[in-house]
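Trainee: dropping a prediction and its sequence here:
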Amino acid sequence: MFPTPIEKTSPAWQTTYKVMLPIMLILWLLPLIAVAVFSVKPDADFTTGNYWGFPSSFEMFANYGKVFFESDMPRYMMNSILITVPTMIGCIILSSMTGFALGIYKFKANIWVFFMFVAGNFVPFQILMVPVRDLTLDMGLYNTIPGLVLFHIAFQTGFCTLFMRNFIRALPFELIEAARVEGVAEWRIFWFVVLPLMKPALAALAVLIFTFIWNDFFWAVVLTQGVESQPVTAGITSFNAQFRAAYHLMSAGSIVAALPPVAMFFLMQKHFIAGLTLGAVK
């Protein structure tokens, strides 16, 4: 039923596994490697067609210097922070409360309310492009950071509620009953009993939401325009000129834009893995 451990397979298969593993790893990382190589190439390599060859000269400091000091990349990065962090906090706060209500309280419409939260995740977001854009225009939120934050909170809360509700339902209900017997108020049960037990799930959810929102490109293009509100994913396209693209600067900007979510994951790796695997075994 389960795959045979590699240590128990034949010597020929073990050798094949050891040979194929680094090859597949390189193929998987090839796009990232290509972007990293492009980011240190001079502009002349692209005008002469030297896309995949060895760089004629290493221009790492020149390319990254232009990205940081001769473009609006720092402003785009700040916009992404101002969009991602409030969204992450808002989603965690709302989903913790809704997950607690749907996971602890038993009422007739419980499952239907839960389905309403989950159903939004199955709607293709492309069909919502025009209505959402018109709504932000009518509300005066188009091309603003608060508008993008509110939109992301509204659309991500459904997934976050699904995540938190299922986690809370796995907690021992006896803890809730014991607190109620002691006469503890419901909000104190949430704050002092349930919330401390949710720390691994909150950490895992924070990493997921941070990554989702930081890497968003579609809604960043639809709902924002210009350096005053665009996040870094959309701002990278500003390196495109009228007749050609500055691939070396776009690649350097892409590497810079990818660093925050990678750093976020490694900082929260222990809690992230604990949150995803908690309850996997008894």
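Mentor: Received the coordinates, thanks.
Trainee: rest of the way, CA atoms for contacts and neighbours
Mentor: Noted.
Trainee: ok, the residue nearest in space to the middle of the chain - contacts?
Mentor: In the chain, the centroid-proximal residue (C-alpha atoms, centre = their mean) is residue 211; its distance is 1.6 Å. For residue 211, the contact set (C-alpha atoms under 8 Å, 6 or more residues apart in numbering) comprises residue 261.
Trainee: for it, give its distance to residue 111.
Mentor: Per C-alpha to C-alpha, to the nearest Å, residue 211 is found 29 Å from residue 111.
Trainee: comparison target below:
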Amino acid sequence: MSPLPTDTTTAGSAPPGPAAPAKAPPGRRRRPRPGRLGLHAFLMTVSLAFLAPLALAVYASLRPYDETSEHGYFSLPRSLSFDYYRQAFTDSGMTKYFVNSLIIAVPGALLALFLASFVAFAVARLRLPGSILLLMLFTAGNLLPQQVIVTPLYVLFNRIPLPYWMSDSMTMFDSYWAVILVHVGFQIGFCVFVLANFMRTLPQEILEAAIVDGAGVWTQYWRITLPLCRPALAALGTLQFTWMYNDFLWALVFISDGDKLPITSALNNLRGQFFTDYNLLAAGSVIVALPTLLVFLLLQRHFIAGLTLGSSKG
């Protein structure tokens, strides 16, 4: 008689559960979905469309104008050189124009961020009565077309006196102050809108703890709130510097002295009366764009962090 099979499970132990599903091999990746492939293809197409004019300008600036006029801009090059860059930098006197642009763009961007952070802190963190109306008022200022107030500002700046050490013309007109003031006035609304919405996402418990420790309003603003807004300030600072640096309208209207004009006006010195070498003009345009590219590369990490704020929770 064969022995009965013995049960190897001990008393009180749970019966074995179902077998775990087998894991996929570590080297195998999930196949991308068609929707994601289409999104990547669309983004690559848009990126190439935006980069194509810049690439064409760089390509044209390295070729002689006679060669492109004979064979076209989309032909293969016979020779490449950096002679146009040297000629564009020396013929247009870009050094002083670079300095003029920095005198306008750097203080203008810093002043716009500084004043906007004041208003944004009051609107978002102090819970003042009418704060929403104030935020709407600053935001609505961006909807006003800038060109409609060129004439009133021109008349106004000619009537505002300034001491000689601030302006050679003894008025606001024909001075850097006029251009900086206009830039700050038009850009502060956008900065207030962005900073106020970012400050609303900060935990209110941080300020409450600071108030319990005896922190005043200035300490709450300068030592607690502003350090937390560093990504947003970096992103806004990059945009503000780029917009003020690339501006041509306001400097052309409010500055009459050619030695005070910004870098964008230097490109006009490369245009001849009867003939324009567009390859030389392309080289000058690339040189003008280098400072904004440098600012973006230096603040790239903070700029991307500022753009992705609020994209995820936790």
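Mentor: Thanks, I have the structure now. Note that the structure is predicted; figures quoted are calculated from it, not measured.
Trainee: got a TM-score for the pair?
Mentor: The TM-score (TM-score structural alignment, normalised by the length of structure 1) is 0.87; 274 aligned residues with a C-alpha RMSD of 2.6 Å.
Trainee: returning to what we had before: need the counterpart of the residue nearest to the centre of structure 1 in structure 2.
Mentor: For residue 211 of structure 1, the aligned residue in structure 2 is residue 242 (criterion: TM-score structural alignment).
Trainee: tell me roughly how far the longest helix anywhere in structure 2 lies from structure 1 on average.
Mentor: Across structure 2, the helix with the greatest residue count (assigned by DSSP state H) is helix 94-124. Following the fit onto structure 1, the mean deviation recorded for helix 94-124 of structure 2 is 1.0 Å by mean C-alpha distance after the TM-score superposition for structure 1.
Trainee: which part of structure 1 lines up with that helix?
Mentor: The aligned range for helix 94-124 of structure 2 is 73-103, by TM-score structural alignment.
Trainee: and residue 290 of structure 2, what's its match in structure 1?
Mentor: For residue 290 of structure 2, the residue aligned by TM-score structural alignment is residue 259.
Trainee: just say helix, strand or coil for the match of residue 211 of structure 1.
Mentor: Under the three-state scheme (DSSP: H, G, I helix; E, B strand; the rest coil), residue 242 of structure 2 adopts helix.
Trainee: so which elements touch the helix or strand harbouring residue 90 of structure 2?
Mentor: When elements are assigned from DSSP states H and E, residue 90 of structure 2 belongs to helix 83-91. Packing partners of helix 83-91 of structure 2 (3 or more C-alpha pairs under 8 Å, 6 or more residues apart in numbering; DSSP states H and E): helix 278-298.
Trainee: buried set for the helix it packs on?
Mentor: Of the residues in helix 278-298 of structure 2, 278-286, 288-289, 291-292, 296 count as buried by neighbour count, 16 or more other C-alpha atoms under 10 Å.
Trainee: with structure 1 superposed, average distance for the helix or strand following that helix?
Mentor: Next helix or strand after helix 278-298 of structure 2 toward the C-terminus (DSSP H and E): helix 300-307. Superposed on structure 1, helix 300-307 of structure 2 shows a mean distance of 1.3 Å to its aligned residues (mean C-alpha distance after the TM-score superposition for structure 1).
Trainee: isn't residue 232 of structure 1 right next to residue 82, touching?
Mentor: No - judged on C-alpha atoms under 8 Å, residue 232 of structure 1 makes no contact with residue 82 at a distance of 11.2 Å.
Trainee: done for today, thanks.
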